[in-house]
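K.L.:
got a sequence here, can you build the structure:
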Amino acid sequence: MKARLLRIRGRVQGVGYRDWMVREAGAAGLSGWVRNRADGTVEALLAGEEDAVGSVLLAARRGPRGAYVEGIEESFAEPPDGPGFQRRPTL
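P.N.:
Take a look at the predicted model:
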């Protein structure tokens, strides 16, 4: 299992990015979470098969309609405790 922690910068709040990420990650069979951060970024933990994580990471660089992704910081992470992909409250 591969797990990545993402910090997504750009116009990514107020455009449905988190709901879009929940759909994309769920369709790919990933577990993890996504949340807004007070600094205007979106943070996400993606965990699952390497190809599925790579596919959602590639899609995250485009984001949903209305978003503009300036960049993504990516780091290795520990997989989440449970299954499923969820939207978390803002941190």
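
K.L.:
use CA for all of it now, contacts and neighbours both
P.N.:
Fine.

K.L.:
now the strands for the protein?
P.N.:
For the chain, applying DSSP state E gives strands covering 2-11, 31-36, 42-48, 68-76, 85-87.

K.L.:
those strands: which one's closest to Glu24?
P.N.:
strand 85-87 (9.7 Å; Cα to Cα).

K.L.:
that closest one: how far from the chain's middle?
P.N.:
Between the centre of strand 85-87 and the centre of its chain there are 9 Å (Cα atoms, centre = their mean, to the nearest Å).

K.L.:
to compare with the earlier structure, here is another sequence to fold:
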Amino acid sequence: MSAHRMIVTGKVQGVGYRNWAVGRARVFGVTGYVRNSGKAVEVVVSGDDDAVEKMIEAMREGPATARVDHVEVHAANDAKLKGFTKRLGA
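P.N.:
Model prediction:
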């Protein structure tokens, strides 16, 4: 089990990134949340190590409508989250 917090920058707001992230999380079976944070998108993800790594890689690509410039990844302590939700901005 691992948990990570990501800050995704680029053209990631107003392009369906959060909805796309929710779909990817369901595919990979991870928990956490996604929300707008300033000019970036914050993603917190928790789950099986392999699934979390797949989610991190997916966040680096983003949906076709986005342009991901950078993904900053940090270890997190959010391992007890339930489901994967889209939250309101910070």
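
K.L.:
Provide the TM-score value for the superposition.
P.N.:
For this chain pair, the superposition-based TM-score is 0.95 by TM-score structural alignment, normalised by the length of the second structure; 90 aligned residues with a Cα RMSD of 0.9 Å.

K.L.:
quick one on the thing from earlier: can you put the strands of the first structure in JSON lines and add distance to Asp19 of the first structure?
P.N.:
Below are these laid out as JSON lines (distance: least, Cα to Cα, whole Å):
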{"stretch": "strand 2-11", "distance to Asp19 of the first structure": "14"}
{"stretch": "strand 31-36", "distance to Asp19 of the first structure": "9"}
{"stretch": "strand 42-48", "distance to Asp19 of the first structure": "12"}
{"stretch": "strand 68-76", "distance to Asp19 of the first structure": "15"}
{"stretch": "strand 85-87", "distance to Asp19 of the first structure": "7"}
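
K.L.:
any chance of those strands in JSON lines, plus distance to Leu57 of the first structure and mean neighbour count?
P.N.:
Putting the strands of the first structure into JSON lines (distance: least, Cα to Cα, whole Å; neighbours: other Cα atoms under 10 Å) gives the following:
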{"stretch": "strand 2-11", "distance to Leu57 of the first structure": "9", "mean neighbour count": "19"}
{"stretch": "strand 31-36", "distance to Leu57 of the first structure": "13", "mean neighbour count": "23"}
{"stretch": "strand 42-48", "distance to Leu57 of the first structure": "8", "mean neighbour count": "24"}
{"stretch": "strand 68-76", "distance to Leu57 of the first structure": "9", "mean neighbour count": "14"}
{"stretch": "strand 85-87", "distance to Leu57 of the first structure": "14", "mean neighbour count": "20"}
